[in-house]
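Asks: Make a model of this:
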Amino acid sequence: MNVRRSATVLAAVAVIGAATPAAAAPSPSPSQAFPSALYGDKDPQYDGVWRQSLALLAQHTVGVKPAAKSVEWLVRQQCADGSFAPYRADPTTACDAKTMVDTNQTAAAVQALTALGGHDAVTGKAVTWLKSVQNKDGGWGYTPGGASDTNSTSVVIGALTAAGEKPQQVEKGGKSPYDALLTLALGCDGDDAGAFAFQPDEKGELAANADATAAGVLGTVGKGMVVKPGARTEAAKGQACEGKNKKTPEQAAANGAGYLTKALAEDGHLTSPTPGSDPQPDYGNTADAVVALAAHGDTGQAAKSLRWLEKNSAAWAAQNGPAAYAQLIFAAHATGTNPRDFGGTDLVKRLNATGPAPQTTEKTRATDEKSDSDVFGVWWYVGVCLVAGVGIGFLFSGRRKRQQP
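Replies: Just a heads-up that it's a prediction; the model follows:
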């Protein structure tokens, strides 16, 4: 999920392909040194906690133990009330009313620190803070009190789920996060049938947003950034949007998955409109869409778009750093793809190189790689059986050469 935000935030940040700020901050000058524990070498003012959280979560996902000082840096970024701001240069100074805390950085930190374990006090305070700033419609905006949006609501759902909460039971004024997401889901009329909007426009109307749709699907199925490979299906292929049941999270997720499948089908990727030029491929949002489709079980199109990312995302990831590599790792993980041979690129090695060396030993890495290989072998066998039995199905493993708030 890149950081896709309200107008106020976008003005400040210029969402993360869907998980990272859209405009890369300048590299530090010699007089502008950032903490050695921080992943990435660009200005962390708007996305420090976000990219650190994604980096640590991605490392954990592939069996890499992060550097202790990098985890400590993230923990120390927390304010006394449980919230996180994007970057606090001096964490010994108490947060105050001018500290720009937000739900996205906080939710990302919860997902990372919960996965790493041993930080229950930190994540507990963060979850309590998130609950305290829930809007009356059941959702969350990027900043406390801001209008609810699909992306923020979904990343908080992921944090709640990771922390062992039941999102449907986290209510404000009788409304749960799913109620908020359903109000942002489009109906089944027109070319944008089934999509999610980021937020209503000034007239209260909803406009389809592919990035928000990927987040919306992930949110309505109650998943976080890390999704385990699911059963191979072609569920979204030819699936019609069903408006009469849109008011259930399950149907909204199915409708959103259908929209994403259609949007990805022609070129294998999503696009990002660029003023004054032709639309450009949106690598981050495509990675998010792969994770969302895999979470919903629509692995056919997820596999195709994953292959497109393998062929085309290297330059984008190198330019955008740790959060981008993390997004690709999440996409690879969700589809059962080896992130250490991602179109010829070792995503894990590239991610590790953007920050402190992790604690993982070569022996541990070898064990992880063997485990990955065993998983792929199982899926290859399942795929062969599926094709032999019914003549359909997509063999993810047939192509197995072996992914920034």
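Asks: only C-alpha atoms for contact and neighbour calcs from this point on.
Replies: OK.
Asks: any idea how far residue 177 is from residue 110?
Replies: 17 Å (C-alpha to C-alpha, to the nearest Å).
Asks: Which residue ranges of the protein form strands?
Replies: 270-272, 280-282 (DSSP state E).
Asks: which residues are in contact with the first one?
Replies: Contacts with strand 270-272, where a contact means C-alpha atoms under 8 Å, 6 or more residues apart in numbering, come from 210, 263-264, 279-283, 285-286.
Asks: What are the buried residues along it?
Replies: Residues 270-271 are the ones in strand 270-272 that count as buried (16 or more other C-alpha atoms under 10 Å).
Asks: so residue 282 sits right up against residue 269, yeah?
Replies: Yes. Using C-alpha atoms under 8 Å, residue 282 is in contact with residue 269, at 7.0 Å.
Asks: one step back: please identify which of the strands of the chain is closest to residue 250.
Replies: strand 270-272 (23.4 Å; C-alpha to C-alpha).
Asks: Neighbour count: residue 282 and residue 269, which is higher?
Replies: Between residue 282 and residue 269, residue 269 has the larger neighbour count (other C-alpha atoms under 10 Å), namely 25 against 19.
Asks: Following up with a second sequence; could you model it the same way so I can compare the two?
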Amino acid sequence: MNVRRRSSAAALAATAVIGAAAAPAVAAGPSPSPSAPSATASSGLYGGTDPQYDGVWRQSLALLAQDAVGVVPSPKAVDWLTGQQCDNGAFAPFRADTAKACDAGTMVDTNSTAAAVQALRATGGHGDAVEDALSWLKSVQNEDGGWGYTPGGPSDANSTSVVIGALTATGTEPEDVVRDGRSPYDALLSFALPCAEDEGAGAFAFQPDKDGKLLANADATAAGVLGALGKGLVTGAGAKTAEATCTDAGKPTREQAAANGAAYLTDALAEDGHLASALGGAADQPDYGNTADAVVALAAHGGADKAAGPLAWLEKNAARWAEQSGPAAYAQLIFAAHATGTDPRAFGGTDLVAKLNATGPAPQGGQATDGATAGDEDGAKDEENEENDGSGFGVWWFVGVCLVFGIGIGFLLSGRNRKRQP
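Replies: Next up, the predicted model:
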């Protein structure tokens, strides 16, 4: 997912990296050799690039992907994530000095926090951290029922969807999380374009433009479909349905809005088998991250067969992108494989799980990247983790790497803040 966001308090600067790995509403461009183990891998962090803008996001996706395929993450990796949490429950994209308490200048955001909730719920044994994060998310819910990337920022489809994923992953009913009589679903449906639109019928917008108009956005649509279904970043295939069609019936139910969004994505993928990314007048390029997100959304809505085309394209073309982009990209592809029942260890000839594991501390029972065994390095998972183990969340994602942040407010690293046309 990719993001461009503005803050109500300050202007935002955005830097986009086309086709980059999924990130929150905003992410920074990858540095060289992102797939190599991080220089700080001993601390538990996945990936070798600067974590300033996406550390918590990519760590959360990596842990979710491992859990989705039955891999028990390294305790060091989980501890790295829990160590990033502020005392109020929120997460920033990255805190270099975790010994220093968070203050008003710490740029916490909803996307990092919601992703961390899903990852920690999946790995188990961190109930207090999860509850604190959920309490913070509820405390910054907007009056329209949704969430923006930064606390108090205008709601957007991507951020609202990723928080819905965090709520459902923890057994919280999103419709019961209400502010001024409005639930997250009320906010999310406000970004759905009607089927009567000449362009973008059935899609979701990221948020209204400066004139209040909703513009179709493929990334927001993939997120919106999952959010409307009450799904997170990690989800299996839904029940098989007929081909999705866009149907107007007054204010759509969330199920119909999901179907409308799926119909839009199906049409957008029909010609080339992938979504395209174009910024600043540049020629269209394949958007691997958004295509992977679309696969998850289509499979979740109507069954694995509905995502067969873009899945096949990813199997054929995405290996090099993931190698260049790092752990979040491998995780996105694993999510796509998981949603469609595809073996992630033989994804177009690539073992995505082994590739992901090699970018950081070895999971328990695996071969450590530094030559030591995971058992020696990390130890066995404790009984509390096993008792509290839960299912992971999902895409709400988000991401084609983009960086957007406002002075004193934070950036939109959720990869969801994209204002560009699909």
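Asks: How alike are these chains, TM-score-wise?
Replies: Remark: TM-score between the superposed chains equals 0.84 [TM-score structural alignment, normalised by the length of the first structure]; 357 aligned residues with a C-alpha RMSD of 2.0 Å.
Asks: And the contacts of strand 270-272 of the first structure, which of them are buried?
Replies: 210, 263-264, 281-283, 285-286.
Asks: rewinding a little: residue 3 of the first structure: which of the contacts of strand 270-272 of the first structure is nearest?
Replies: residue 285 (10.0 Å).
Asks: Which position in the second structure pairs with the closest one?
Replies: Under the alignment (TM-score structural alignment), residue 285 of the first structure maps onto residue 290 of the second structure.
Asks: Please apply the same query to residue 123 of the first structure.
Replies: Checking TM-score structural alignment: residue 123 of the first structure goes with residue 130.
Asks: Distance-wise, check its match relative to residue 118 of the second structure.
Replies: Distance, residue 130 of the second structure to residue 118 of the second structure, using C-alpha to C-alpha: 8 Å.
Asks: Now do the contacts for the aligned partner of residue 231 of the second structure in the first structure.
Replies: When the first structure is aligned by TM-score structural alignment, residue 231 of the second structure is paired with residue 223. Neighbouring residues of residue 223 of the first structure by C-alpha under 8 Å, 6+ apart: 157-158, 161, 295.
Asks: just to revisit the earlier point, can you count the residues close to the closest residue to the match of residue 123 of the first structure other than its chain neighbours?
Replies: Counting by C-alpha to C-alpha, 6 or more residues apart in numbering, residue 130 of the second structure lies nearest to residue 117, which is 5.4 Å off, once chain neighbours are set aside. By other C-alpha under 10 Å, the residues close to residue 117 of the second structure number 32.
Asks: re earlier: looking at the contacts of residue 223 of the first structure, which is nearest residue 103 of the first structure?
Replies: residue 157 (10.9 Å).
Asks: Pretty sure residue 167 is one of the things that closest one touches, is it not?
Replies: Yes. Here residue 157 of the first structure reaches residue 167: they are 6.0 Å apart, a contact under C-alpha under 8 Å.
Asks: Neighbour count for those two, which is higher?
Replies: For residue 157 of the first structure versus residue 167, neighbours defined as other C-alpha under 10 Å are more numerous around residue 157 (29 against 20).
Asks: on that earlier part again, quick one: which of the buried ones among the contacts of strand 270-272 of the first structure is nearest to residue 361 of the first structure?
Replies: Nearest to residue 361 of the first structure among those: residue 283, at 31.2 Å, using C-alpha to C-alpha.
Asks: Now that closest one: closest residue in space that isn't a chain neighbour?
Replies: What sits nearest to residue 283 of the first structure in space, not counting adjacent residues and going by C-alpha to C-alpha, 6+ apart, is residue 17, at 5.7 Å.
Asks: Isn't that neighbour up against residue 280?
Replies: No. When contacts are counted by C-alpha under 8 Å, residue 17 of the first structure is not listed as touching residue 280 (11.5 Å).
Asks: Give me the longest helix you can find in the second structure.
Replies: The residue-count maximum for a helix in the second structure (DSSP state H) belongs to helix 254-270.
Asks: circling back: which residues do residue 157 and residue 167 of the first structure both contact?
Replies: Jointly contacting residue 157 of the first structure and residue 167 under the rule C-alpha under 8 Å, 6+ apart are 177, 222.
Asks: Just say helix, strand or coil for the residue lying farthest from the centre of the second structure.
Replies: In the second structure, the residue that sits farthest from the middle, by C-alpha atoms, centre = their mean, is residue 376; the gap is 32.0 Å. With DSSP: H, G, I helix; E, B strand; the rest coil as the basis, the three-state label of residue 376 of the second structure is helix.
Asks: mind listing what residue 192 of the first structure touches?
Replies: Taking C-alpha under 8 Å, 6+ apart as the test, what residue 192 of the first structure contacts is 186, 208, 259.
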